[in-house]
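Q: Curious how this folds, go ahead:
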Amino acid sequence: MPSEETEVVVVGAGQAGVAMSEHLGAQGVPHVVLERHRIAERWRSERWDSLVANGPAWHDRFPGLEFSGLDADAFVPKEQVAEYFTAYAEKIGAPVRCGVEVTSVRKQANRPGFRVETSEGSIDARFVVAATGPFQRPVIPPIVPDGAVPVQLHSSGYRNPGQLPPGAVLVVGAGSSGVQIADELRRAGRQVFLSVGPHDRPPREYRERDFCWWLGVLGRWDAQTPPQGAEHVTIAVSGARGGHTVDFRALAADGIELVGMTGSYDDGVLRFAPDLAGNIAQGDAKYLELLQAADEYVERNGLDLPEEPQAHVLGPDPRCVTDPRLELDLAAAGVTSIVWATGFAADYGWLEADTFDDKGRPQHRRGVSHEPGVYFVGLPWLSRRGSSFIWGVWHDARYIADHITTRRGYLAYDRADGIGTARTTQGN
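A: Prediction:
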């Protein structure tokens, strides 16, 4: 027999789970939030020491609480982000249970709802929300065999330069994590190679406004699907050292050698694709397009924002781009460490539901899965471009809570006594 029953089990107490709890609580929906570690654990222990949020404090937060003791335009250190979500959970009275791992979720036989098995017993729930987010299983491509260099680790396992043995470092991946780690290593005196793939490279600030502001006023946070072919393109932007635009030319001028996408390995030699110049050019094109859109918006609306013509000047490509290295003998180059900033894969092995494609990816519409009663929150592009950001997760969770409340109304209907009301799901 189950130890208890509830309406909704939310799995995960990161930003998605806390947001979900706020909206369920506001609508009076009984629920529990199960977290196998601590609230916002990934911010605490699965990121490098110097990480800060990639959006400014005024933007990357929930509506109900500001970051204390910080300027609105500051970029919040990771520990303070974790403390923020802990404080938020306390503020809303979220029923979070830490140290409880969900081992399986199965559809009940011949009755509504699900059996949730946990490390502390079982729970019967009418609805289940997977709020474990996108950063579940670190991905290291099977390119370089174990032992080829002394250390290989994923960016989620990197903490600081002192963690790595003396020698040069290859960083694979040119999203926010890869460029920030490469920059930190170079500033610590390391020789660094940075493998650059396709990326989006927005300006950190333009005409005295952060890029988050520009995407807001230009309506781009509301894009519901990524551009064709850009579903998995990384965004290179940084809040480090007060925030700055990622400039690959500047990284090269500081001594980082840029190479193309990492391709294959054979007998101590790593080979790179001849795509570096093209990847840099595509990132530049996206950067310049946003500047042009911002300029047009300023002129159309008569805003008094200072012009910034120098931001449009990119400068010549460095030699490592015009004459790129296609092979790297790791031993000869003194490479002792490889940091793979190559993203994450979903891991829903605990969720036995008919809502995954052949690659294990959730099938859903705005977080409402193909399996009735199962929901997802916290995934990139869940409903729009802004879904990856803290504030976007909050709005996605509100939509899902509305959907659950509406469905509860239908399920509660009894023709004999007229109990039960249906609500219209609210958009956001």
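
Q: From here on, just use CA atoms for contacts and neighbour counts.
A: Noted.

Q: Quick check: residue 363 touching residue 353?
A: No: checked against CA atoms under 8 Å, the pair residue 363 and residue 353 is beyond contact range at 10.5 Å.

Q: What segments of the stretch 251-400 of the chain are helices?
A: With helices called from DSSP state H, counting those that start in this stretch, the stretch 251-400 of the chain shows them at 276-301, 319-322, 390-411.

Q: Tell me where the longest strand sits in the protein.
A: strand 121-130 (DSSP state E).

Q: which element follows it toward the C-terminus?
A: strand 137-138 (DSSP states H and E).

Q: Tell me which other helices or strands that following strand touches.
A: strand 344-345 (3 or more CA pairs under 8 Å, 6 or more residues apart in numbering; DSSP states H and E).

Q: Of the helices of the stretch 251-400 of the chain, flag the one that's most buried.
A: Highest mean neighbour count among the helices of the stretch 251-400 of the chain (mean count of other CA atoms under 10 Å): helix 390-411, with a mean of 21.

Q: Can you tell me what sits against that one?
A: Contact with helix 390-411 is made by 15-16, 19-20, 23-24, 27, 29, 59-63, 127, 366-368, 373, 375, 377-378, 382-383, 386-387, 420-428, as judged by CA atoms under 8 Å, 6 or more residues apart in numbering.

Q: and for comparison, fold this next one:
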Amino acid sequence: MTTHQTVDTVVVGAGHAGLAVSRLLTDAGRDHVVLDRGRIAERWRTERWDSLRLLTPTWMTRLPGWYPGGRDPEGFLSAAELTTYLERYAASFDAPIHAGTNVRRVAPARGGVGYDVRTDTGTWRTRHVVVATGPHGPNRVPVPLADLRAAELVPSSRYRNPGQLADGGVLVVGASASGVQIADELARAGREVTLAVGRHTRVPRRYRGLDLFWWLESTGRLGRTIDDVTEPLRARHEPSLQLVGRAERSDASDLDLSTLSQRGVRLVGRLQGLDGDRVALDDGLRARTVEADRALCRLLGSLDEYAARTGLARELLAPTRPRPVDPAPAPGWLDLRAERIGTIVLAAGHRPDHSWLALPVTGPDGAIRQYRGVTSAPGIYVVGQRFQHRRDSSFIDGARHDARDVVTHLVTGALPAAAVASEEPAA
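A: This is a model prediction of the structure:
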């Protein structure tokens, strides 16, 4: 490409969210390009462990103008299968993707209207920019671990399989989706595993014979919007669900702290600090497991009420309640050398990184401040943030709703359907 090119819209990111926006822009006849530092679905190619499958069933990979087929809509796609799926989606409308293009900076255009998108291959002048890089940035580190010498630090984005890790025990930090799945895989491989547990959300894989996401969609929970919650900031920082997708339907069982304990995983509190070779832990393990169990029971009770109200109860399995998690007393310190822990896997989430946006659109936590994808900077949009507008915004299936909002506003200057809020919620 030449030093400068002009285009109506630049979409940054060729994952599912960026492709959803691209499809809708194509349908609207808008000139645009999709820039990505790597290939389509690059994170799914290079930042996922080998055995990972989607947490959501295949029927929940709907994108604009593209609905999942296949013989097993209740199954769970592997990372490789999802990559192929998104490649086919992009090819179906000839998405204008510029792979291997790293966006360095987005800033107001010099001496003109719009923005300059500077990349390592040149600069694009554009009226609109849609940020579709997702909520993921560097791994979140709960405490300063730069001086750690007794164990190797492995971010979850670099974890691939148990054989990759150094000999000895493993401390997994974080008990949401990634943490419990990695701890489970390591325990199944015969490794000694300790899991540092922070705030978490316990849910069943299936309830009364139906997948959890059938319940969440049918009861309207996935469509709940940020306008409906009293604490938007807390909602946007909810832990991911303790779930796993399995290749075999019969193995689609619950994965929570109770099942991990039965496999020999030791549960301890959240990381608090580092003193030489010793890691300090808090004493909140039991309180957090009690809180998660109570929230689970409230959820299941509401699902039972829905089944009774709609007449489904007669067709479903009988209600059940899982056994509460009952962790053993946890230590206040872990001596990594004495316990022969050779690896710490960081799975405590990610912190947003939008340092390349030279625009006043990010909040103190690094997330982009927006309402239904529209920011305070004219022509700057975002798709794919956690609970961007709907609770399902962080799932592949939810991108179609956020993409519709963004493209509708980009084309018409107004948001679709629901009334526009008079004030942007705090993010």
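
Q: Got a TM-score for the pair?
A: Put the two chains on top of each other and the TM-score (TM-score structural alignment, normalised by the length of structure 2) is 0.91; 408 aligned residues with a CA RMSD of 1.8 Å.

Q: Now the longest strand of structure 1 on structure 2. Mean distance?
A: When structure 2 is overlaid, strand 121-130 of structure 1 sits 0.8 Å from its aligned residues on average, using mean CA distance after the TM-score superposition for structure 1.

Q: hmm, back to that, for the helices of the stretch 251-400 of structure 1, give me TSV that also has distance to residue 111 of structure 1.
A: Listed next are the helices of the stretch 251-400 of structure 1 as TSV, based on distance: least, CA to CA, whole Å:
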stretch	distance to residue 111 of structure 1
helix 276-301	51
helix 319-322	62
helix 390-411	12
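
Q: Tell me which of those helices sits nearest to residue 110 of structure 1.
A: helix 390-411 (15.3 Å; CA to CA).

Q: could you check the angle strand 121-130 makes with the closest one?
A: Inter-element angle recorded for helix 390-411 of structure 1 and strand 121-130: 110 degrees (by axes from the mean of the first three to the mean of the last three CA atoms, to 10 degrees).

Q: In three-state terms, label residue 118 of structure 2 for me.
A: strand (DSSP: H, G, I helix; E, B strand; the rest coil).

Q: I'd like to know how far it sits from residue 8 of structure 2.
A: 15 Å (CA to CA, to the nearest Å).

Q: ok, these two, which is more surrounded?
A: residue 118 (20 against 15; other CA atoms under 10 Å).

Q: what's the neighbour count on residue 305 of structure 1?
A: Neighbour count of residue 305 of structure 1, defined by other CA under 10 Å: 13.

Q: Equivalent analysis for residue 236 of structure 2, please.
A: So residue 236 of structure 2, with other CA under 10 Å, has 17 neighbours.

Q: Confirm for me that it is in contact with residue 389.
A: No: counting by CA under 8 Å, residue 236 of structure 2 does not reach residue 389; the two are 9.7 Å apart.

Q: ok, back up a step: list the helices and strands the longest strand of structure 1 packs on?
A: Under the contact definition 3+ CA pairs under 8 Å, 6+ apart, strand 121-130 of structure 1 sits against strand 4-11, strand 114-118, strand 374-376.

Q: Please give me every residue in contact with the nearest residue to residue 177 of structure 2 once chain neighbours are set aside.
A: Closest residue to residue 177 of structure 2 apart from its sequence neighbours, by CA to CA, 6 or more residues apart in numbering: residue 242 at 4.6 Å. Contacts of residue 242 of structure 2 were listed using CA under 8 Å, 6+ apart, and they are 175-177, 180, 200-203, 255-256.

Q: what about the alignment partner in structure 1 of residue 333 of structure 2, distance to residue 336 of structure 1?
A: Counting by TM-score structural alignment, residue 333 of structure 2 corresponds to residue 327 in structure 1. Residue 327 of structure 1 sits at a distance of 16 Å from residue 336 of structure 1 (criterion: CA to CA).

Q: quick revisit: filter the contacts of residue 242 of structure 2 down to the ones in helices?
A: Mapping the contacts of residue 242 of structure 2 onto helices (DSSP state H) picks out 177, 180.
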